[in-house]
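*Asks:* need a structure here:
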Amino acid sequence: MKHSLQIISPFLLLTHFSCTSQLDSQPMEPFLEKPQELHGDEPEVVPDEIDEVIESTVEKPRTEPPPPIGTEKDEINESLEQGIPLEINAEVQRWIEVFTGSHRDMFQRYLNRGERFKPMIITTLRDQGVPTELYYLAMIESGFSTHAYSHAKALGLWQFIAGTGKRYGLRIDRYVDERRDPIRATISASMYLNDLNNVFDSWYLAMAAYNAGELRILRAIMKAKTRDFWQLARGNYLPDETMNYIPKFLAALTIGSNPEKYGFTIEPATDIPPLVSVKVPSPVKLDQIAKLSGVSLKELKENNPHIRRNMTPPGLKEYRLWVPEYERAQVLAVQDGLKTHRLKISSSQRKVARRYHRVRRGETLASISRRYGLTIRQLKARNGLRSNRIYAGSRLIIRDSKSTERYRVRRGDNLNLIARKFNTSVRNIKRLNNLKSTRIYAGQILKVRPRG
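*Replies:* Prediction:
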């Protein structure tokens, strides 16, 4: 079923991923991707949305393991039943031969490494309404390494470049780089891929855009006058790395779906406990958390590879860290003690929700909107601005009782639930979004205006 996406336009989607990974010492030619330039500033997702997904889906109690990849057969999303078409042609067969031949050892390492993340990734993909086969896209991107880094500065499990990571709700600054957080990055990647599929109505083209950039794929479609990926590839309308990107993914999916057939044996990750999040006061040092709670500082750092300066980020009252489930109670028990160890920070480092902002020298609408989790369009609308020009000393309205917010529909939502959440009415939500019925879809963006 095609989603009703209200904010995505191919002409406005100007960010992308770069997919070059540097993981192991041996040659990585089959996984190398050409970097692209970055465009666009306005965020599609803000960090609070990522936290909401963690609370509502990632940490939801589950009585059964997630279904095997590609076997979803329920009411979550009819498009999941179709999944991603598995085509075996000459291009795909060539990569199967590479992965089972000259790069067999490397592919085996990736299969084993992915077992640690597999339950989390496929559950997150499923809950966000995208096919779980995309698990193998993370393999192609990074080999399931949280520290994978490219010369184009793409980073982490899903190889976000900084601009796209921020645009899809990841915090990236001198204190944290959530591209290295497997859970947060998987949520962001799911949202981005979902948006791309809504734009192109094709998972092959969505993945191609993930690799090469949305505008490049759009130009190729317009030039070739076809939306068939294989025709675009065989007609040389796509970059070389993108022409190989889908065949590599399909080859990985084919082998991963039946590893024994190709002579692979996957080692289960039995010694790694599942992680859960725990909110701690911020900013505090990790060694202080370890000292008061009794958890291992080494494990705390290993489970939170996105923490860059041995401390939780300033500008937030609380921040989620990942710990094994059996250590959660220990950290929760020292909350009050940790509050007394908050680090003092300068006012310039604080990032708080406030009604007004006084423009300082060097600031732009883009930097101010990012600071408060708004889009440039929202900021201009609230202040009646016709251009992007602002002046130091002027005061901008950040929040008011009439401000319109955006909400991304999640699995299980309905208009009544959303209306109660924002203290508004179903009628108002329908009017703001030009809805003729109460039917909504996971991943859809709704405008909401809370009552004052």
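
*Asks:* can we go C-alpha only for contacts and neighbour counts from here?
*Replies:* Noted.

*Asks:* residue contacts, E115?
*Replies:* E267, P268, A269 (Cα atoms under 8 Å, 6 or more residues apart in numbering).

*Asks:* count the residues that sit near the closest residue to F107 other than its chain neighbours.
*Replies:* Excluding the flanking residues, the one nearest F107 by Cα to Cα, 6 or more residues apart in numbering is F99, at 6.1 Å. Burial of F99 is recorded as 21 neighbouring residues (other Cα atoms under 10 Å).

*Asks:* this one as well, want them side by side:
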Amino acid sequence: MTMNFKKITVIAFAFILAFLAAPLAAQQSVNTVIPDSLNPANDPVYQQYLKRLDSLYAAWINLRLPLVQYQDTSIAFKRDTNIVELPDSIFVQRLAAIPSAIELTYNKQVRSYLDLYTKTRKKQVSIMLGLADYYFPMIESKLDAYDLPLELKYLPIIESALDPRARSKVGAQGMWQFMLGTAKLYKLKVNSFIDERLDPVRSTEVACAYLKELYSIFGDWHMVIAAYNCGPGNMKKAIQRSGGKTNYWDVYYYLPRETRGFVPAFIAATYIMNYSQNHGFYAVQPNIPIIADTILISQEMHLAQISEVLGVPMGTLEYLNPKYRKKIIPAAGGPYDLSLPADKVSIFITMQDSIQRYKQNVYLAKNNLDKQPAVRTTAKPVKPSGDDVAVSYTVKSGDNLGYIAAWFGVGISSIRDWNGMSGSSLRSGQKLTIYVPKSSVEDLKEINDLTFAEKQSRVGKENGTGQAEEPVVAASKSDTNFVYYTVRSGDNLWTIAQKYPGVSHEDIMKLNQMPSSRLQAGQVLKIKRKEG
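*Replies:* All right, here's what the predicted structure looks like:
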């Protein structure tokens, strides 16, 4: 009996020595991990994180407090003035006592974030404690399903302060702060109506898959947490720049500045969520239903319809269904899930059709899929006054109103009026009514049967531009072997050469010392006559 007592005494004494020595050993080993002469409180990385936390908190307060009322907050902050400065050894001891698969290092960087949570940002911490009661059970179940350390549930605290609608300046969204590219890569649905980055359940599933893949690459949870923030590509570069080091603290200064504080902040968040009451924190509980249920619906529905019919506060519905960007559950691509307070689910199922019809024209855009373009209105044909007679002209390919008006000696606007035209578009085969003097009817009727060149010739025009041919400038008597041609718009060397038998476009270029075949309207070309 005495022997057993002595053994127990020795074992107990050894245990006490080990317990007391562990914090000191941890303190010594940690303090030599990363030499740092800077005061972390003055570190720009720390200051950047501080601003980010304030920004997230302010955005969250502005968005949420008008929608969701919180229970009595007075007890949460009653000890704000009783801030006790704890020695490093207490923090080391407490961190060592947290059962964690992720190493909870202690150093100056970690201490600066611990001071942030325990001293200067107590209100934010109390609200996050309340949100943790709501979200952590779901997050833990997903982490467990992926066989990941449950301590990773603290990661969204530093990413978004547990706000499912958080948005960063660079566009990352949701509790897990996914960029659009990463969301698409992991098949999160993002469109004008739905953003699954804002869905706590779907985004948590994707975060678990992403974290598991990062661990398969880096094999160290500190490296994984940092890579989650800066991306695996940047982490790979940091490893290369460090000479192949694979410990987070060894690559610390090779990481992007905004990522360096990520692991220290994670460790501090883990600490404060485990020792909140030791620092006088109490959770501020949002008045949202802890017990909710989800049903699938295929009808288009606005959250306001559900809110008004079921008597559920709009803020509660938005909180339970943050992924619906316009507060509308779309019909296309469904069915979609709808989260409701558990006691409202059976009522919703009974009244679903009535809810969908309630103020439908107010909350839902009308379906325009079966709409047809308005009937096109055209001007009514206007007959001219006087004794003019109508003749018919059939539009040919290449015609336009300018040509036709010139051939018949009338105005373009008159042709439009006579034929009820609002524009100048023509189609081949279209019949036009044109009014001409009686004395000209027989002469103008034959225009319908003439070729384009013949019609142009009748009005003194030979080209297809509606412009009269410009005369060729004859050579002087002393230079009878040459003629001079003035270039018109649309001309090219080949068409000009065709006007002069035996002349090629190369002849024209050579004679006029042209470096290229480019022509300019108004340019005068010298052309040598050739005997036929």
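
*Asks:* returning to what we had before: sort out for me which of the contacts of E115 of structure 1 are in helices.
*Replies:* Using DSSP state H, no member of the contacts of E115 of structure 1 falls within helices.

*Asks:* between these, which is closest to V92 of structure 1?
*Replies:* E267 (25.4 Å; Cα to Cα).

*Asks:* for the closest one, what are its contacts?
*Replies:* E267 of structure 1 neighbours (Cα under 8 Å, 6+ apart): N112, E115.

*Asks:* cool, and K339 of structure 1?
*Replies:* P281, S282.

*Asks:* tell me the helices in the stretch 251-400 of structure 2, going along the chain?
*Replies:* Along the stretch 251-400 of structure 2, the segments classed as helices by DSSP state H, counting those that start in this stretch run 257-260, 262-274, 303-310, 314-320, 345-357, 360-363.

*Asks:* no, scratch that, I was asking about the stretch 51-200 of structure 1
*Replies:* Counting by DSSP H, counting those that start in this stretch, the segments of the stretch 51-200 of structure 1 that form helices are 78-82, 90-100, 104-114, 118-127, 135-142, 162-167, 182-200.

*Asks:* same list, these, but as a markdown table with distance to S150 of structure 1 please.
*Replies:* Formatted as a markdown table, the helices of the stretch 51-200 of structure 1 follow (distance: least, Cα to Cα, whole Å):
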| stretch | distance to S150 of structure 1 |
| --- | --- |
| helix 78-82 | 31 |
| helix 90-100 | 21 |
| helix 104-114 | 17 |
| helix 118-127 | 22 |
| helix 135-142 | 9 |
| helix 162-167 | 12 |
| helix 182-200 | 16 |
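
*Asks:* how far does the strand or helix carrying R420 of structure 1 sit from the chain's center?
*Replies:* Following DSSP states H and E, one finds R420 of structure 1 within helix 415-421. Relative to its chain's centre, helix 415-421 of structure 1 lies at 25 Å (Cα atoms, centre = their mean, to the nearest Å).

*Asks:* cool, and stretch 329-340 of structure 1?
*Replies:* On Cα atoms, centre = their mean, the centre of stretch 329-340 of structure 1 falls 29 Å from that of its chain.

*Asks:* thinking again about what came up before, of all the helices of the stretch 251-400 of structure 2, which one is nearest I225 of structure 2?
*Replies:* Checking these against I225 of structure 2 by Cα to Cα gives helix 262-274 as the closest, at 6.6 Å.

*Asks:* what's the neighbour count on R309 of structure 1?
*Replies:* Neighbours of R309 of structure 1 under the rule other Cα under 10 Å: 12.

*Asks:* identify the residue spatially nearest to the residue in structure 2 that G83 of structure 1 lines up against, adjacent ones excluded.
*Replies:* Aligning on TM-score structural alignment places G83 of structure 1 opposite A101 in structure 2. Take A101 of structure 2 and drop its neighbours on the chain: the residue closest to it by Cα to Cα, 6+ apart is P149, 6.0 Å away.

*Asks:* distance of the one you found relative to K6 of structure 2?
*Replies:* Note on P149 of structure 2: its distance to K6 of structure 2, by Cα to Cα, to the nearest Å, is 40 Å.

*Asks:* repeat that for S100 of structure 2.
*Replies:* 33 Å.

*Asks:* kindly report the same for L310 of structure 2.
*Replies:* 70 Å.

*Asks:* the two: which has the busier surroundings?
*Replies:* More neighbours surround L310 than the other of L310 of structure 2 and K6, with 15 against 11 (other Cα under 10 Å).

*Asks:* give the contact list for that one.
*Replies:* By Cα under 8 Å, 6+ apart, the contact list for L310 of structure 2 reads K344, I347, F348.

*Asks:* the second one maps to what in structure 1?
*Replies:* Structural correspondence for I347 of structure 2 with respect to structure 1 (TM-score structural alignment): Q330.

*Asks:* now its match. Nearest residue, chain neighbours left out?
*Replies:* Closest residue to Q330 of structure 1 apart from its sequence neighbours, by Cα to Cα, 6+ apart: S293 at 5.4 Å.

*Asks:* tell me the centre residue of structure 1?
*Replies:* With distances taken as Cα atoms, centre = their mean, S188 lies nearest the centre of structure 1, 1.1 Å away.

*Asks:* just checking, I295 of structure 2 touches S339?
*Replies:* Yes - between I295 of structure 2 and S339 a contact is recorded at 6.6 Å, counting by Cα atoms under 8 Å.

*Asks:* just to check, the residue nearest to the centre of structure 1 is in contact with R171?
*Replies:* No - here S188 of structure 1 does not reach R171: they are 11.1 Å apart, not a contact under Cα under 8 Å.

*Asks:* intersection of neighbour lists for those two?
*Replies:* G165.

*Asks:* burial count for K237 of structure 2?
*Replies:* 14.

*Asks:* sorry, that was for S25 of structure 1
*Replies:* 6.

*Asks:* which SS class is it?
*Replies:* coil (DSSP: H, G, I helix; E, B strand; the rest coil).

*Asks:* could you measure from it over to M106 of structure 1?
*Replies:* According to Cα to Cα, S25 of structure 1 and M106 of structure 1 sit 10 Å apart.
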